[in-house]
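[1] Here's my sequence, what's the structure:
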Amino acid sequence: MLSTDEAAAVLLSLKVATAATIASLPPAVAIGWLLARRRFPGRLVLDALVHLPLVLPPVVTGFVLLRVFGLRGAIGGWLHDTLGITFAFRWTGAALACAVMGFPLMVRAIRLSIESVDRRLENAAATLGASPWRVFRDVTLPLAWPGIVAGAVLGFAKAVGEFGATITFVSSIPGETQTLSSAIYGLLQVPGAEARVWALCSVSVAISLVAMLAAEGLAQRQRREAVT
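    Here you go, the predicted model:
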């Protein structure tokens, strides 16, 4: 059985991951479509910037977020003074960090899904007078939706397990920013807490496994639909 604090960490992780996924999905779809369907100067640079969090140490990403969105940061200070929005050391900051770390996975899955859509169908709709937005809404989006959902699931799974960027940006405050991963790390410093660590690890594995199985199932469905 999980303690009250441990259960709170699990629920907070799910809350943070859900918020991160919902917030990052629309821009991930937009950038995925842009990279899949458009050729423009700076495309390779944009592609590299999108995937940069995958190769940077998470601590570096968290530090950059702290400097930019912290109370003394250029954006964070303005948001706090003007709109009363605070990211540093708040659960919303954890959601922001998770969104940044999961964004490349979402974009990659969505981009590959859109690239698999037959462009002849899009061209046919455009020839019949459909606007670019309507082509995207009525043709591209329905055909690419399994990949879009799979990308969202991957981003969610990444957010649930995120640690380095989150703890650097928002620390590990019980009840506020202590997620599942930071709770496990904290228990590792406590002598005799191995059973509690195993319990939280089991929860983490279960959540990630369900998410990965869902993503793989959607990917297989998309491949079957592409064949038929």
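[2] When you work out contacts or count neighbours from here on, use the C-alpha atoms and nothing else.
    Will do.
[3] And the helices in the chain, which stretches?
    4-37, 43-55, 58-69, 74-78, 91-115, 119-127, 132-135, 141-161, 164-170, 180-188, 194-227 (DSSP state H).
[4] Can you list the buried residues in the fourth one?
    For helix 74-78, the buried set under the neighbour-count rule, 16 or more other C-alpha atoms under 10 Å, comprises 76-78.
[5] before we move on, what about the third one?
    Neighbour counts over helix 58-69 (16+ other C-alpha under 10 Å) mark 58-59, 61-69 as buried.
[6] Kindly report the same for the last one.
    If you call a residue buried by 16+ other C-alpha under 10 Å, then helix 194-227 has these buried ones: 196-197, 200, 204, 207-208, 211-212, 215-216, 218-219, 222.
[7] Greatest separation within those residues: which pair is it?
    The span of the buried residues of helix 194-227, defined through C-alpha to C-alpha, is set by Arg196 and Gln222 at 39.5 Å.
[8] picking up where we left off before, dump the helices of the chain to JSON lines, plus distance to Gly84.
    What follows is those, written out as JSON lines (distance: least, C-alpha to C-alpha, whole Å):
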{"stretch": "helix 4-37", "distance to Gly84": "19"}
{"stretch": "helix 43-55", "distance to Gly84": "28"}
{"stretch": "helix 58-69", "distance to Gly84": "13"}
{"stretch": "helix 74-78", "distance to Gly84": "9"}
{"stretch": "helix 91-115", "distance to Gly84": "13"}
{"stretch": "helix 119-127", "distance to Gly84": "44"}
{"stretch": "helix 132-135", "distance to Gly84": "35"}
{"stretch": "helix 141-161", "distance to Gly84": "25"}
{"stretch": "helix 164-170", "distance to Gly84": "17"}
{"stretch": "helix 180-188", "distance to Gly84": "27"}
{"stretch": "helix 194-227", "distance to Gly84": "33"}
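[9] which one of those helices lies closest to Ile85?
    It's helix 74-78; of the helices of the chain, that one is closest to Ile85 (C-alpha to C-alpha) at 8.0 Å.
[10] Measure how far that closest one is from the centre of its chain, please.
    Relative to its chain's centre, helix 74-78 lies at 23 Å (C-alpha atoms, centre = their mean, to the nearest Å).
[11] I'd like to know how far the residue nearest to Glu162 when sequence neighbours are not counted sits from Ser116.
    Take Glu162 and drop its neighbours on the chain: the residue closest to it by C-alpha to C-alpha, 6 or more residues apart in numbering is Cys98, 6.3 Å away. Distance, Cys98 to Ser116, by C-alpha to C-alpha, to the nearest Å: 28 Å.
[12] and this one, so I can compare the two:
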Amino acid sequence: MAISAAAPPRWVLLPALLGTLLILLPVAAMLTRPNWAELPSLLTSEAALAALGLSVWTALAATLLCLLLGVPLALLLANARFRGLTVVRSVVLLPLVLPPVVGGLALLYTFGRQGLLGGTFELLGVQVAYSSLAVVLAQTFVAMPFLVVSVETAVRGLDRDVLDAAAVDGAGRTGILRHITMPLILPGLISGAVLAFARSLGEFGATLAFAGSVQGVTRTVPLEIYLQRETDPDAAIALSLLLIVVAVVVISLAYGRGARVAER
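    Down below sits the predicted model:
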């Protein structure tokens, strides 16, 4: 088998293996802990099902919100040219490096009862903080940058000559976006949406700070794991394994297609 000239030297194999083990061993250690016979009952308990149901629908809602807001934002960031664009992009991507609990506090001081916009929402009869809506907003806050990065990268990779040719032929901006840009960036869009869903499903810090932990209302799977780790470690491990399985599936969906395309 021919070896590509771009292949790394053999000495990188050792640190690569150590890096793999650093991730794999903790997961493998967790697999040795549960009582597999009790796993179904642990995952179908009332608390587990309530947390799982809440996590799924809030993550789906957050992903939809990421699509509605993040795709236009990514399109603007990929095409805009103005002084200060780097600062704007840094602010948009801030949740990628910001501790989630800090993001939760920022949301609380914005939408909480005593927050910047909290009073306005209270007058409208809407309580945002410590509600299921707060869970969705917290998940959207931390997940949207993943979609923005994915879509912006896909847009920047487009062949500008194709877009310019369509404009010369008389196509309007909306027509170009609908019939050319969106179909071409669809793989990146799907990957970004899947990653946003996964990040929403695993969100903990911002949710706890902004939404609290009320069973059936704001207590998602990560919060349930946190609470169960002391009182019922087996239940916490069972839910953790469930999230690991979901994460593996999500990563496979997000990157599997790209890997197949690269191999062709």
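[13] wait, what's in contact with whichever residue in the second structure pairs up with Ser202 of the first structure?
    Under the alignment by TM-score structural alignment, Ser202 of the first structure pairs with Leu241 in the second structure. When contacts are counted by C-alpha atoms under 8 Å, 6 or more residues apart in numbering, Leu241 of the second structure touches 30-31.
[14] let's see 10 Å
    Leu241 of the second structure sits next to 27, 30-31, 34, 39, 235, 247 when contact means C-alpha atoms under 10 Å, 6 or more residues apart in numbering.
[15] Ok, Pro104 of the first structure next?
    Contacts of Pro104 of the first structure by C-alpha under 10 Å, 6+ apart are 28, 32, 47-54, 110, 151, 154-155.
[16] Gly84 of the second structure too?
    Ser90.
[17] What of Leu195 of the second structure?
    63, 143-147, 150, 189, 201, 247, 250-251, 253-255.
[18] dump the residue contacts of the alignment partner in the second structure of Val160 of the first structure.
    Alignment note: Val160 of the first structure maps to Leu201 in the second structure; criterion TM-score structural alignment. Contacts for Leu201 of the second structure (C-alpha under 10 Å, 6+ apart) come out as 52, 54-60, 62-63, 139, 143, 195, 220-222, 243, 246-247.
[19] I figured Arg43 of the first structure hits Leu35, correct?
    Yes. With contact defined as C-alpha atoms under 10 Å, Arg43 of the first structure reaches Leu35; the gap is 7.1 Å.
[20] Would you list the buried entries among the contacts of Pro104 of the first structure?
    Counted by 16+ other C-alpha under 10 Å, those give 28, 32, 47, 50-51, 53-54, 110, 151, 154-155 as buried.
[21] hang on, the earlier thing: could I get the buried residues of helix 74-78 of the first structure as CSV with distance to Val170 of the first structure?
    Shown next, in CSV, are these (distance: C-alpha to C-alpha, whole Å):
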residue, distance to Val170 of the first structure
Gly76, 13
Gly77, 15
Trp78, 18
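[22] Next, work out how far apart the residue of the first structure most remote from its centre and Arg134 of the first structure are.
    In the first structure, counting by C-alpha atoms, centre = their mean, Leu128 sits farthest out from the average C-alpha position, at 36.5 Å. Separation of Leu128 of the first structure from Arg134 of the first structure (C-alpha to C-alpha): 11 Å.
[23] Mind telling me what Ala124 of the first structure corresponds to in the second structure?
    Match for Ala124 of the first structure (TM-score structural alignment): Ala165.
[24] was I right about that match contacting Ala171?
    Yes. Ala165 of the second structure lies in contact with Ala171 (C-alpha under 10 Å); the separation is 9.0 Å.
[25] Between those two, which is the more surrounded one?
    Shown here are Ala165 of the second structure and Ala171; by other C-alpha atoms under 10 Å, Ala171 has more neighbours (15 against 11).
[26] That one against Val162, yeah?
    No. Ala171 of the second structure lies out of contact with Val162 (C-alpha under 10 Å); the separation is 11.6 Å.
[27] Can you give me the distance of Met101 of the first structure to Leu12 of the first structure?
    17 Å.
[28] Tell me which of these two has more neighbours.
    A side-by-side neighbour count of Met101 of the first structure and Leu12, using other C-alpha under 10 Å, places Met101 first with 29 against 23.
[29] Identify the residue nearest the aligned residue in the second structure for that one in space, chain neighbours excluded?
    Using TM-score structural alignment, the partner of Met101 of the first structure in the second structure is Val142. Nearest residue to Val142 of the second structure in three dimensions, chain neighbours excluded: Pro95, at 5.4 Å (C-alpha to C-alpha, 6+ apart).
[30] Who are the contact partners of the equivalent of that neighbour over in the first structure?
    Using TM-score structural alignment, the partner of Pro95 of the second structure in the first structure is Pro53. By C-alpha under 10 Å, 6+ apart, Pro53 of the first structure lies in contact with 60-61, 100-105, 165.
[31] cool, and Ala16 of the second structure?
    For Ala16 of the second structure, counting by C-alpha under 10 Å, 6+ apart, the contacting residues are Leu22.
[32] And Val135 of the first structure, what's its match in the second structure?
    Using TM-score structural alignment, Val135 of the first structure lines up with Ile176 in the second structure.
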